[in-house]
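K.L.:
have a look at this prediction, sequence included:
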Amino acid sequence: MDSTTDAWLRNRRRLRLTQTATSGAFLLPIMAVFVILFAVPFAQTIYYAFTDFSGYSTDVSFVGFANYAKVFADPALMQGLAFTLLYAIATTVLITVCAIPLAIALNQRFVGRNAVRSVFFFLSVPSMAILGIVWQYIFSPLDSGVLNTIVRSLFGADAVLWLSESSLARGCVIFVGVWAGVGWHATLYLAYLQAVPRDLYEQAEVDGANAWQKFVAITLPQLIPCIVVSTFLLMTAGLKVYDLPYTLTKGGPGFATNTLTQSIIVQGIAQGRADLGSALAVIFTVAVAAVVLAQLALANRLERTLS
């Protein structure tokens, strides 16, 4: 009996080692890609952030935290950080608030349901750069702008400075971001809604629950995993946004719609200031990590509360 047990334990250990080695072999290419494309460049970025590296000369000097001090002393860069956070938070909240009711509506049975679903999904198919160019023409502050033409025809009002006034420009960028993302995320929520058992709703109806009570007690808890995924994607995309504000407003008026990614590209590449660009990149990475971790912690707490 003891020899049989020992043999079984040896086979068990051998099988476990084989499985571990196999898993490690599959993970090696992923780890290699991570090290080459992220870890090494990020380490170089941290190093350059403490030097006066211009991006061209190999003769660099250590400057300590001087680059970080310049970043935080530059009002344009701070304005870019503020708008990036505003855009990420606003688009995440607004898309989530709009996408869930839209998904519930698209989950109902009506004539042409598949066609309507396709229309909302394809709103997000064009790239953000193309959408920025199209909406730049629509929001043009000139009298010939599409929206200004409609406003003048219906109300006889003067041209509105949609992209020439700071608050309006920020609102326009956020609006286009929400307009482009609602359909895709509604489709994501729709996929989760279709997996919710109909028996739960039928039992709630028998108990006399109304539509709002069914949403709070059944739909919302069932959508928590999807909300976590959707908001995570929205926050990460919003924090690294570049193409939409750049094509729509070029970061203007002034620096009202400037983003951190645009500042990194301009400072680090266009102006040959790799030192400031590296410092910005480090700050950006730390900020993204902090926001994402806070978001995940909040989502886990919400999931525990509603489950």
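P.N.:
Received it, and whenever you're ready, just let me know what you need.

K.L.:
when you work out contacts or count neighbours from here on, use the C-alpha atoms and nothing else.
P.N.:
OK.

K.L.:
identify all contacting residues around stretch 168-184.
P.N.:
83, 87, 90-91, 94-96, 98-99, 120-124, 128, 131-132, 135, 139, 161-163, 244-245, 248-249, 252-253, 256-257 (C-alpha atoms under 8 Å, 6 or more residues apart in numbering).

K.L.:
another one to put next to it:
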Amino acid sequence: MALTLEAPPVAPRPATGRPRPASRGRTTGDGFAANIFLLPIVAIFLLLVAVPTAQSVFYSFTDSKGFSPSYEWVGLRNYAAVFSDPSLLAGLGFTLLFAGATTVIITALAIPLAVALNKRFFGRTFARSLFFFVGVPALAIVGLIWQYIFSPLGSGAVNVVLGNLGLDPVPWLADSTLARFCVIFVAVWAAVGWHATLYLAYLQAIPGDLYEQAQIDGANGRQQFWAITMPELVPALVVSTFLLVTSGLKVYDLPFTMTKGGPGYSTNTITQQIMTRGLSQFDVGVGSALAVLFTVACLAVVLVQMSAASALSRRFS
């Protein structure tokens, strides 16, 4: 008797159609909900940035004194006063000097320091913490401390040491050139550790295999730095220099606490001049004009810095 094997019936496969798109109403609802969460940010931006900026531009064309609702339209007279006032020009000059010098010096010191802290040695963790926590205190507090250290009087810390060595006291903060040097020196001392920590974070992300392959190929330390380390540090370099330039342009607390802008106007900054003219001397028109010019100058400097950073990224890519 022969057995006949029959294959079991195969169930028909369901027809596969295109997935149904989400309903337009649901998509619109999600977008509306997302926009609601953006409303507080937009409101804060309008309240704290857009409206004050518009008011500054408006008052820069008036003779407003701030305490009186009456004012007159003066056109470009306030802007002409900015470029004819030696104190304002001195503040602009030191601000540019401070921003440029601190950016260059801190970058030149922070990268080698980060490379050194990335190596293995006894007490490496303590050294990293020491350099980082130097930049934690507020610059106003740092300025007060260094004001005592660099005091031009014989009771200043540095002059006491010089006196014990038989040397005459040095007018650190009473001389224009020395005062500029001291302010820039303290700014570098306070920030170099923080920026070195930033570079160190990027250094630790570089694979060690790259250096091993370079050593096998016979590359020395300098060649490894320019071929491997520096290209990998370009993103950190862009961030660091951007922060240094912007913080240097808007600096106020450190020079003010150390020298009050003196001697004369040698360490005066634009931000200090804006506050002095607008709040202390009640010359809101000139203060607003200076603020508008300073904002435009900052935007121009930042655009140049971003263009240079883009060119640097293409150079090492």
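P.N.:
Great, that's in hand. Note that the coordinates shown come from a computational prediction; the quantities given were computed from them, not determined experimentally.

K.L.:
give me the buried subset of the contacts of stretch 168-184 of structure 1.
P.N.:
By the neighbour-count criterion of 16 or more other C-alpha atoms under 10 Å, the contacts of stretch 168-184 of structure 1 include these buried positions: 83, 87, 90-91, 94-96, 98-99, 120-121, 123-124, 128, 131-132, 135, 139, 161-163, 244-245, 248-249, 252-253, 256-257.

K.L.:
next up, the contacts around the counterpart of residue 199 of structure 2 in structure 1.
P.N.:
With TM-score structural alignment defining the correspondence, residue 199 of structure 2 maps onto residue 189 in structure 1. Going by C-alpha under 8 Å, 6+ apart, residue 189 of structure 1 touches 99, 100, 103, 223, 226, 227.

K.L.:
residue 142 of structure 2 too?
P.N.:
Counting by C-alpha under 8 Å, 6+ apart, residue 142 of structure 2 has contacts 190, 254.

K.L.:
check residue 160 of structure 1 too.
P.N.:
Contacts of residue 160 of structure 1 (C-alpha under 8 Å, 6+ apart): 141, 148.

K.L.:
where along structure 1 do the strands fall?
P.N.:
For structure 1, no strands turn up when DSSP state E is the criterion.

K.L.:
re earlier: in helices only, show me the contacts of stretch 168-184 of structure 1.
P.N.:
Residues of those located in helices (DSSP state H): 83, 87, 90-91, 94-96, 98-99, 120-122, 128, 131-132, 135, 244-245, 248-249.

K.L.:
just give the nearest non-adjacent residue to the counterpart of residue 160 of structure 2 in structure 1, would you?
P.N.:
In structure 1, the residue paired with residue 160 of structure 2 is residue 149, using TM-score structural alignment. Spatial nearest neighbour of residue 149 of structure 1, excluding adjacent residues (C-alpha to C-alpha, 6 or more residues apart in numbering): residue 143 at 6.3 Å.

K.L.:
residues near the one you found, how many?
P.N.:
Neighbour count of residue 143 of structure 1, defined by other C-alpha atoms under 10 Å: 16.

K.L.:
likewise for residue 253 of structure 2?
P.N.:
Residue 253 of structure 2, neighbours per other C-alpha under 10 Å, totals 19.

K.L.:
could you find the counterpart of it in structure 1?
P.N.:
Counting by TM-score structural alignment, residue 253 of structure 2 lines up with residue 243 in structure 1.

K.L.:
likewise residue 121 of structure 2?
P.N.:
Using TM-score structural alignment, residue 121 of structure 2 sits opposite residue 110 in structure 1.

K.L.:
contacting residues around residue 195 of structure 2?
P.N.:
Contacts of residue 195 of structure 2 by C-alpha under 8 Å, 6+ apart are 106, 107, 110, 240.

K.L.:
one more pass at 6 Å, please.
P.N.:
Neighbouring residues of residue 195 of structure 2 by C-alpha atoms under 6 Å, 6 or more residues apart in numbering: residue 110.

K.L.:
ditto for residue 204 of structure 2
P.N.:
No residues are in contact with residue 204 of structure 2 under the rule C-alpha under 6 Å, 6+ apart.

K.L.:
residue 191 of structure 2 versus the residue sitting nearest the centre point of structure 2, what's the distance?
P.N.:
Residue closest to the average C-alpha location in structure 2 (C-alpha atoms, centre = their mean): residue 243, at 1.9 Å. Separation of residue 243 of structure 2 from residue 191 of structure 2 (C-alpha to C-alpha, to the nearest Å): 11 Å.

K.L.:
go on, residue 185 of structure 2?
P.N.:
From residue 185 of structure 2 to residue 191 of structure 2 the distance is 10 Å (C-alpha to C-alpha).

K.L.:
ok, the two, which is more surrounded?
P.N.:
residue 191 (22 against 14).

K.L.:
counting neighbours, what do you get for the counterpart of residue 178 of structure 1 in structure 2?
P.N.:
The alignment partner of residue 178 of structure 1 in structure 2, by TM-score structural alignment, is residue 188. Residues contacting residue 188 of structure 2 under the criterion other C-alpha under 10 Å number 21.

K.L.:
what residue in structure 2 is paired with residue 293 of structure 1?
P.N.:
Mapped onto structure 2 by TM-score structural alignment, residue 293 of structure 1 lines up with residue 303.

K.L.:
an error on my part: the question was meant for residue 258 of structure 1.
P.N.:
Checking TM-score structural alignment: residue 258 of structure 1 goes with residue 268.

K.L.:
wait, its match sits on residue 91?
P.N.:
Yes - counting by C-alpha atoms under 6 Å, residue 268 of structure 2 does reach residue 91; the two are 4.7 Å apart.

K.L.:
settle it for me: which of these two has more neighbours?
P.N.:
A side-by-side neighbour count of residue 268 of structure 2 and residue 91, using other C-alpha under 10 Å, places residue 268 first with 27 against 22.

K.L.:
next one: the more buried one from residue 297 of structure 2, what distance?
P.N.:
Computed with C-alpha to C-alpha, the distance linking residue 268 of structure 2 and residue 297 of structure 2 is 17 Å.

K.L.:
what's the answer for residue 198 of structure 2, then?
P.N.:
As judged by C-alpha to C-alpha, residue 198 of structure 2 and residue 297 of structure 2 stand 27 Å apart.

K.L.:
same question, residue 275 of structure 2
P.N.:
18 Å.
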